[in-house]
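K.L.:
predicted model and sequence follow; I will ask about them next.
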Amino acid sequence: MTTTTDWCYLLGTISFVGIVVLHSWWKATNESMSYPPGPVKLPLIGSVHLLPQRYQERTLAEWGKTFGDIVFAKLFQTPAIIISSYDIARDLMERRSGNYSDRPRFILIVELMGWKNAITHLPYGEQFRLHRKWMQNAFQTKSALDGYRSIQRREVIVFLNNILSSPNTWASHLTRFSASIIMEITYGHQVTSSDDKFIGIAQRAGEETVTAGSPGSMLVDFFPIMKLIPAWCPGGGFKRKAAVAGKYVRELYDAPYNMVRDNMRKGTARPSFTANLIEQLDRDGRLTHEWEENVKGAAAAVYAAGTETTATVMMTFMLAMVRYPDVYRKLQEEINQVVGSERLPDCDDRQALPYTECVIKETYRWRTPVPLGIPHSSTKPDAYNDYHIPQNAMVIPNIWAMSQDERMYYNPTEFRPERFLKTNVLDPKNIVFGFGRRQCPGNELADRSIFLLISGIAATMDITKCKDSMGIEITPPPNFTSGLVSRPEEFCCTIKPRSGKAERLVRQMNVVVTEE
């Protein structure tokens, strides 16, 4: 006779066997899918020994040519997926963005330097979605973008007037141009001098951050226990650098925010991203210290990301025009024909300037400002083209490799805007601003600023090569710095007004904007 105990034993045995069988099936299924091919991996260090300190995008691009457009590597014990193809980047980070929108843990830049509550480094979740909503409302609606046009036009005129006064310091004028636009939009502060206090704070914070290291690139990011090393110990130099950077990052968070709060109390605050958020949170009764830190982080991220990349793109444009004078002449001719010489180009002229549009696209492509982007992270295991992608893998889009893909861009090292007259060529704006839910929310604002400045320069200025003591023209080499942001190494060029009429136009317009 079968007892209740016997039945329980039998059911338990069946359940156990079933679990074992299901586990074996799951394990066999997953193990039957191998990782993507990749470089040799050594115990403990993985493939780190194969990566150079500088220009890592080039080595990763070589891996792509050797192993394929999706490569598996190990950076110490962290699994890494390197993507060198736009199609794969789109498939994973856009079409499967729910799984590829997270970030690795950035110990150096977030936990030690203090870049907390910055959307660029936030893990994917509720806080990230809130910050992205703030950004979308401020930078992606047509009404918001149109509201910034007067600031952008004014700063183009200020830049051109500064060139007339001191053409040899054109690079610093470019930095001021991008910083002034973002500073006013973010904090309502209009920059009126080259030694502006708040721009100085932001520049120092950016410089010290870059010097201390890039996100996901330092040992402490792979071995969190290194956080505990005292700064005075051998090997603790990264903590000393991070502490210096952290001081300026904290000042960037606090100083402009406090300026906005003080102006709001006085009733003199100008409309801005920060003021709008403070008003909204105060109205809802949520302006606590925690929420203030969220606003500070969001504003600092907008300023830091927008200023550096826009200035870098413009410096790349300047280098390209010096090296390719025929391109610059065609650009000037188109603007002459469409806009004339009585005014500066405006956003409404853009559709009628197809060659100008091609020049902007080729500037983005020729040398992408952020070659490797900021790594994504996979939230859960995934399969792609019969390859296994593990959970918590660092996913690195090699934007530089995509921009130099010979299958898409013929002779990619050459600056050839005409390539974009064909409709089947990938628009580099689809890659340089990032992917999926991590795409730069200020891309349209940056793109408008770049259009207005490029077309304004071409309408009023001639850019030519410098000459040496023998009167021989100097062609600057296409050399770029290594790092998270890659910009042209310092070079010389000559900038002069195209004509007396162009010079008078710039000076007259500057008088108008100065009086406003």
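P.N.:
Now that the structure is in, tell me what you want to look at. Residues are numbered from 1 along each chain as shown.

K.L.:
use CA for all of it now, contacts and neighbours both
P.N.:
Noted.

K.L.:
so what touches the host helix or strand of Gln332?
P.N.:
Assigned by DSSP states H and E, Gln332 belongs to helix 325-339. With contact meaning C-alpha atoms under 8 Å, 6 or more residues apart in numbering, helix 325-339 is reached by 321, 345, 349, 352-353, 355-356, 359, 417, 455, 458-459, 464.

K.L.:
show me which of those are buried.
P.N.:
Among those, the ones that count as buried by 16 or more other C-alpha atoms under 10 Å are 321, 345, 353, 355-356, 359, 417, 455, 458-459, 464.

K.L.:
which of the residues you listed fall within strands?
P.N.:
Among the buried ones among the contacts of helix 325-339, DSSP state E puts Thr464 in strands.

K.L.:
what two of the buried ones among the contacts of helix 325-339 are the furthest from one another?
P.N.:
Pairwise distances across the buried ones among the contacts of helix 325-339 (C-alpha to C-alpha) peak at 22.6 Å, for the pair Leu353 and Thr464.

K.L.:
just how off-centre is the helix or strand harbouring Ser180 within its chain?
P.N.:
Under the criterion of DSSP H and E, Ser180 resides in helix 170-187. Helix 170-187 sits 16 Å away from the centroid of its parent chain (C-alpha atoms, centre = their mean, to the nearest Å).

K.L.:
list of residues touching it?
P.N.:
Taking C-alpha under 8 Å, 6+ apart as the rule, helix 170-187 contacts 148, 151-152, 155-156, 158-159, 162-163, 189-191, 194, 199, 256-257, 260, 271-275, 299, 302-303, 306-308, 310-311, 314-315, 449.

K.L.:
in helices only, show me the residues you listed.
P.N.:
Among the contacts of helix 170-187, the ones falling in helices (DSSP state H) are 151-152, 155-156, 158-159, 162-163, 199, 256-257, 260, 273-275, 299, 302-303, 306-308, 310-311, 314-315, 449.

K.L.:
ok, structure two:
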Amino acid sequence: MAIYFALVQEVEIENVGLCEPHENGSAPTSVAASMLEDVHNEDDEIVARDSVGVAYAGIDTTSSFLQTFVLAMITHQSVQEKAQAEVDRVIGVDTLPTFKHRDQLPYIDALIKECMRWGVILPMGVPHQATSDDVYKGYHIPQGALVMANSWSILHNSEIYPDPEVFRPERFLEDGCKDYSDFAFGYGRRVCPGKWFATEAVWAAVVSILASFDIVPSMDEEGKLKSVTVDCTVGAVSMPVPFDFDLRVRSASMKELLAEL
């Protein structure tokens, strides 16, 4: 979430004019600060405001994804180990990844796709409205009717994704696997406008976490593993039910590197 707060912290909600940190030169580097440098008129202000507003609107969905990712890692340790092995092979064990490494990390991309398919963030998508009468597979859809796509059902359809309840990133490395983003980010002309930003942001978060930490189940006071329930909340935005976990820095060199950031 810090990524999104960095984007929006330089824009005032009710007054899009330049705020004090930007004016006195104390504003940290961010997309919002860069956009404000190019504000010359009211239209520029509107573009800056709306752009960072869209980014801020993705906080809850991004949070849901990262919780799903962590849940998947503590319940599928072998997947985590395979992903970390790919990161170590491509990047090494004493440095952090950058976007230049992305094409060399196909398993990480597959892991992210499986997280979005397995733990659907918007189970019923976003409502659409029919602009005219229509008929779909014999069903009459009158003009003005609200239409909701059951994204959860599609992404757990065994005819599209065999064994849909199984968390298996490898499915997205196999020929013929349907692109998850056709369903996870909405449909038609009203596809999520933050789709491309979101995929970049979560990739950066996932690969950085895997390079830096081992994600492991928590222990109770008796030294036993705490149980983890794989379930999700009910709502427009679905999230895993609360669970405990621990992060362990993977090496002494990585600990030193993180301390320098």
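P.N.:
Looks like it came in fine. Owing to the predicted nature of the structure, the values given are computational and were not obtained by experimental measurement.

K.L.:
now the TM-score, please.
P.N.:
Put the two chains on top of each other and the TM-score (TM-score structural alignment, normalised by the length of structure 2) is 0.87; 257 aligned residues with a C-alpha RMSD of 2.7 Å.

K.L.:
re earlier: so which of the contacts of helix 325-339 of structure 1 is the closest to Ala73 of structure 1?
P.N.:
Distances from Ala73 of structure 1 to those, taken by C-alpha to C-alpha, are shortest for Pro417, at 35.2 Å.

K.L.:
quick one: that closest one and Lys361 touch, right?
P.N.:
Yes: using C-alpha atoms under 8 Å, Pro417 of structure 1 makes contact with Lys361 at a distance of 7.3 Å.

K.L.:
confirm Val135 of structure 2 sits in a helix?
P.N.:
No: using DSSP: H, G, I helix; E, B strand; the rest coil, the assignment for Val135 of structure 2 is strand, not a helix.

K.L.:
burial count for it?
P.N.:
Val135 of structure 2 is flanked by 9 other residues according to other C-alpha atoms under 10 Å.

K.L.:
show me what contacts it?
P.N.:
For Val135 of structure 2, counting by C-alpha under 8 Å, 6+ apart, the contacting residues are Ile141.

K.L.:
map it onto structure 1.
P.N.:
In structure 1, the residue paired with Val135 of structure 2 is Ala383, using TM-score structural alignment.

K.L.:
please tell me how far its match sits from Leu453 of structure 1.
P.N.:
Ala383 of structure 1 is 44 Å from Leu453 of structure 1, where distance means C-alpha to C-alpha, to the nearest Å.

K.L.:
now the strands for the stretch 51-200 of structure 1?
P.N.:
According to DSSP state E, counting those that start in this stretch, the stretch 51-200 of structure 1 carries its strands in the segments 70-75, 78-83.

K.L.:
tell me how many other residues surround the counterpart of Val90 of structure 2 in structure 1.
P.N.:
In structure 1, the residue paired with Val90 of structure 2 according to TM-score structural alignment is Val338. When neighbours are defined as other C-alpha under 10 Å, Val338 of structure 1 has 13 of them.

K.L.:
the one 10 residues further on now?
P.N.:
Look at Asp348 of structure 1: counted by other C-alpha under 10 Å, it has 7 neighbours.

K.L.:
please apply the same query to Ile121 of structure 2.
P.N.:
28.

K.L.:
that one maps to what in structure 1?
P.N.:
Match for Ile121 of structure 2 (TM-score structural alignment): Pro369.

K.L.:
what about its match, helix or strand, and which?
P.N.:
With DSSP H and E as criterion, Pro369 of structure 1 is part of no helix or strand.

K.L.:
wait, what's in contact with it?
P.N.:
Neighbours of Pro369 of structure 1 in contact, by C-alpha under 8 Å, 6+ apart: 309, 312-313, 432, 485-487.

K.L.:
do that again at 7 Å, thanks
P.N.:
By C-alpha atoms under 7 Å, 6 or more residues apart in numbering, the contact set of Pro369 of structure 1 is 309, 312-313, 485-487.

K.L.:
next: Val210 of structure 1.
P.N.:
Per C-alpha under 7 Å, 6+ apart, neighbours of Val210 of structure 1: none.

K.L.:
and it, what element?
P.N.:
helix 197-212.
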